[in-house]
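*Asks:* Quick check, what structure comes out for this input:
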Amino acid sequence: MADGQDGRESADMGSTLRDLQHWTGVIGRAQQMMLEHAAEAAAMTGGKTQEPIGALVSEMPGPALPGSATLPLPDPAAIARAQSEFWAESLNLWQGFLAKGQDAANSAFAIAADKDKRFSAPQWREHPLFDLIRQTYLMIADHLMKGVEELEDVDRRQKEQIRFATKTFVEAMSPANFAATNPLVLEKMFETRGENLLRGLEYMLADLRRGQLTQGDRTAFELGVNIATTPGKVIHETPLYQLIQYEPMTDKVLDVPLLIFPPWINRFYILDLKPENSFIRWAVEQGLTVFVLSWKSADETMAETTMEDYVLRGQAEAIDLVRDLLDVPAVHTIGYCVAGTTLAMTLAWLAATGQAAKVASATFFTAQVDFTEAGDLSLFVTDEQLKLIEKLSANTGYLDGRYMAATFNLLRGRDLIWNYVVNNYLLGQDYVPFDLLHWNSDVTNLPAKWHRAYLEDFYRGNRLVEAGALNIAGTPIDLGRVETPAYVEAGREDHIAPPESVWKLTQHLKGPIRFVLAGSGHIAGVINPPAKNRYQYWTNPGTFSSLEDFIAGAVETKGSWWPDWRNWIGERSGGTVEATGARIPGGGKLPPLEEAPGSYVRSR
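*Replies:* I've put the predicted structure just below:
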């Protein structure tokens, strides 16, 4: 009997020793990986005067909070009320768990936790400890956010800054983001014997080397092969952009061509992802002669690039190129996001110089001209951020696109940062192939001088809506002179260009305007092909002074707004012509330079 017991004890000790050796090995491998990364980083930065982008981005101060000396003291009664509510809810929560979960499962925070996708896995509910952790977290988070609202005698911008900073902190401190308080991570650790953490560490160190968070499989897509594949050719190139013309897919095309201006802060192929969700391909299939500008990612040669360059040597020049190539009096235009802001300036300049007839219509995708309600992005336009931009671009004259990527990710930190920290760094899961995330990670450098002026003149000064406050080549800009028919699309859930801000376009432009409120946000609200039958959009033919009034009487239509836009633009396109001659890339006076999507979109 004793011999058998001794044998079991010996076996147990052997198993324990093997486990100890295994986990010691895991820790050793992790330490070795971090030491190698540190040595590599030291070798890369040794002797350089400029800090690596990863280090600088990590120092991003975010929305600056007002100094403590400027913050008014909260109302003592409000503090007492908040404390009373907090302790009452804490007591109720603990009583529920002490009563074996009878009340805890039905608490307001349990219901909220069940709806929160961070805590949707059954493991968060099945184990009382983790159920308590998630509900306690949500209770504390709720009271922190309520505390911001209790602040009195704080101006609107200060309160928005405090609210955003508090929300960012609350999201970062979620128990789902830490291995020791996430039951899914603990399960995976025992299931894989720590391999998930080693794999996640590899992912994290790789991202540190790049100075950028990975959000999808970087090897899954190749430009011109399975993304940005609409047939076309580059027919013109300047130091600022390449002009792409696409092959017609119909025998006849609308007489008035379409010229698209994508945002220069991103790659143009957001409008030409996979064939099934490509707006460009769809527009070509609808019988439009489509041209697109592919902006150059900034380098040292663009250090002095300014607003005038994007208006005159970008948009206005391209309008004339297409008109001359096809021998047509006017073109349809689309401006997406910041390119829509610049399109409004181009239209104002054309109007002021007697050239407004060159543009038959202007479509604005989630674009802003009035920045009084520009959303959380405006909170980043602080003295600290402007100084950081100077620091980042001091030696090059351009702003590394990874800085802007980090800023946009921070606006939706729960989805665009912490989701990947948990899934990839902690759980060690492989990255999934997703065309939209591939594009989102494909950053573009910005001319620092122009980017700073954009932030100061528009987000800070709101000078574009002040007649004559800005000028192009000495010509004052006045949006009130723009009478070009306009189609304005806003995303109901847009966090970059909020619909309330996009709506203001209708108050500043003076021509006939069709405003459409699309379901979803800044990207999915725009990239919504009809075949998928997703989301919805709202229209209202009346005249309104506010977005609220528009919504109150709006008609909802299921599916994509693209067909609505096609009908609208078709009514302003005259007849059709044969898709021959100059309607085919290379068939006119501009010979093809290379195949679409071109070389500028590939430059880094």
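*Asks:* alpha carbons only for contacts and neighbour counts from here, please
*Replies:* Noted.
*Asks:* Three-state assignment for residue 264, please.
*Replies:* Classification of residue 264 using DSSP: H, G, I helix; E, B strand; the rest coil returns coil.
*Asks:* Could you check what's spatially nearest to it, not counting adjacent residues?
*Replies:* Nearest non-adjacent residue to residue 264, counting by CA to CA, 6 or more residues apart in numbering: residue 295, 5.7 Å away.
*Asks:* separation between the one you found and residue 502?
*Replies:* Residue 295 sits 23 Å away from residue 502, going by CA to CA, to the nearest Å.
*Asks:* Let's see this one next, to set against the first:
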Amino acid sequence: MSESTQLSASEKQAQLMEQLNEMVECSQQLLHHYVQQMQGESFSIPDRGVVAKAFMQLAERMLTEPDKIAQAQSGYMQGMLSLYQSVAKRMQGEDVVPVVEPEPGDKRFKDDIWRENPYFDFLKQSYLLASQSILDTVRGIESLDPKTAEKVDFYTRQYIEALAPTNFAISNPQVIKATLDSGGENLRKGFAQMLQDLERGKGELRIKMTDLDAFELGKNIAVTPGKVVFQTPLMQLLQYSPSTETVFARPLLIVPPWINKFYILDLKPKNSFIKWAVDQGFTVFVISWINPDESLAERDFEDYLLEGTLAALDAIEQATGESAVNAIGYCLGGTLLMCTLAYLAATGNAQRIKSATFFTTLVDFSEVGELSVFVDEEQIELMEKQMEKKGYLEGSQMATVFNMLRPNDLIWSFYVNNYLLG
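*Replies:* Next comes the predicted model:
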């Protein structure tokens, strides 16, 4: 019995040593990637220089408005005093009303322990009070120009959300429990996963958000039968097989975005829009955009119109004999479809698209919301220089932008689940 136990312990020790060696080797590779990045010209979204400049302007303006800082500090001190009084009453057995509560929909503090345990309840409320005080401070500086104020507000929220107690092993009760239950195995697994993600990003952390091996063509991705009937250097045109005895004469063309691929509309039979449209009797065509590389460096938006939507219209007419279609544009695909409608109207061919439907498509670009933080003249110039050098913008850099719009859901929840909970 003791020999078996000793053998098991030896095996665990050998396994641990092997894992540590793998971590050391991976860390050396990461250091190599880091040195290469520092020696070369680095480009990142967001640009560090742009962020630093915004906060330097904030610091300058804060010196001219000390009263606003004093007001925010006074509000914070009053809030903390109320919290201390609340804690004292709770320790004496009194029922107390929270001084501050998370916003509706904030999933970070949904576990009951954040309310029931006095320590974690205090930690949560003190974090929320500090967060609000910081935001009140930067939002109270009225002399900042609107563009800079928008950047400061956005990146301040990124900073605040990064420092949430849920993002640290020592202050997240779920992580503490998992660590005690597994003897620290969750943290070891999490660190190994982090090293893998850093290696995959060549020194930049690319958090794995899904199991790519979980997708099976025809089962839970691109489930509706169809085939490629036409292609250009920029796209392939798919036609789906009919599922009804008769079909409508007028075809349906779907123009998806470049970022989300066409199969976002065709993941499973029960929620596939493409399958639903086919089952209604439509002859469905969908554009599948190519993933660009250096060979497409000279292509621009006009080429996507000429060799994308317009070429698709010609191919559909050749395949079906119908000169007009109904069209759907999704996200940036909708933007391209709008431009196609304008082009057809200007050239006297408006009748080629009888109806156009838009899914999540921005029409008025005068107010683009928080995306404007990334699209000022300075940053656009930096992006264009990078694209001139490489020929395209990395998909991971675009993903970073969209993830930062919802950091708690798209960054920190994965950080906690992958690296802290293991």
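*Asks:* Counting neighbours, go ahead and name the busier of residue 295 and residue 502 of the first structure.
*Replies:* Ranked by neighbour count (other CA atoms under 10 Å), residue 295 of the first structure and residue 502 place residue 502 first, with 29 against 26.
*Asks:* Return the residue of the second structure aligned against the more buried one.
*Replies:* Under the alignment by TM-score structural alignment, residue 502 of the first structure pairs with no residue in the second structure.
*Asks:* looking at this, residue 502 of the first structure is in a strand?
*Replies:* No - going by three-state DSSP, the assignment for residue 502 of the first structure is helix, not a strand.
*Asks:* how about the nearest residue to it, chain neighbours excluded?
*Replies:* The nearest residue in space to residue 502 of the first structure (CA to CA, 6+ apart) is residue 368, at 5.0 Å.
*Asks:* What helix or strand is that neighbour located in?
*Replies:* Counting by DSSP states H and E, there is no helix or strand that carries residue 368 of the first structure.
*Asks:* check contacts around the residue opposite it in the second structure once aligned.
*Replies:* Using TM-score structural alignment, the equivalent of residue 368 of the first structure in the second structure is residue 362. Residues counted as contacts of residue 362 of the second structure (CA atoms under 8 Å, 6 or more residues apart in numbering) are 331, 332, 334, 335.
*Asks:* Most widely separated two among those?
*Replies:* Greatest spacing in the contacts of residue 362 of the second structure, by CA to CA: 331 and 335 (6.8 Å).
*Asks:* what touches both of these two?
*Replies:* In contact with both residue 331 of the second structure and residue 335: 361, 362, using CA under 8 Å, 6+ apart.
*Asks:* Run a quick neighbour tally on the aligned partner of residue 39 of the first structure in the second structure.
*Replies:* Aligning on TM-score structural alignment places residue 39 of the first structure opposite residue 28 in the second structure. Residues lying near residue 28 of the second structure (other CA under 10 Å) number 12.
*Asks:* show me what contacts residue 28 of the second structure?
*Replies:* Here residue 28 of the second structure is in contact with no residue (CA under 8 Å, 6+ apart).
*Asks:* Distance check, it against residue 22 of the second structure.
*Replies:* Taking CA to CA, one finds residue 28 of the second structure at 10 Å from residue 22 of the second structure.
*Asks:* Go through the contacts of residue 362 of the second structure and name the one nearest residue 374 of the second structure.
*Replies:* For the contacts of residue 362 of the second structure, the minimum distance to residue 374 of the second structure (CA to CA) is 16.9 Å, reached by residue 332.
*Asks:* what's the matching residue for the closest one over in the first structure?
*Replies:* Using TM-score structural alignment as the criterion, residue 332 of the second structure maps onto residue 338 of the first structure.
*Asks:* Nearest residue to its match in space, please, no chain neighbours.
*Replies:* Spatial nearest neighbour of residue 338 of the first structure, excluding adjacent residues (CA to CA, 6+ apart): residue 263 at 5.4 Å.
*Asks:* for residue 37 of the first structure, what are its contacts?
*Replies:* residue 205.
*Asks:* same question, residue 125 of the first structure
*Replies:* residue 131.
*Asks:* Give the equivalent position in the second structure for it.
*Replies:* Per TM-score structural alignment, residue 125 of the first structure is aligned with residue 115.
*Asks:* Which strand or helix spans its match?
*Replies:* helix 113-116.
*Asks:* Give me the buried positions along that helix.
*Replies:* 114, 115 (16 or more other CA atoms under 10 Å).
*Asks:* same deal with stretch 292-303 of the first structure?
*Replies:* Buried, per 16+ other CA under 10 Å, within stretch 292-303 of the first structure: 292, 293, 294, 295, 296, 297, 298, 299, 302, 303.
*Asks:* Considering the residues you listed, which is situated nearest to residue 9 of the first structure?
*Replies:* The closest of those to residue 9 of the first structure turns out to be residue 297 (CA to CA; 66.6 Å).
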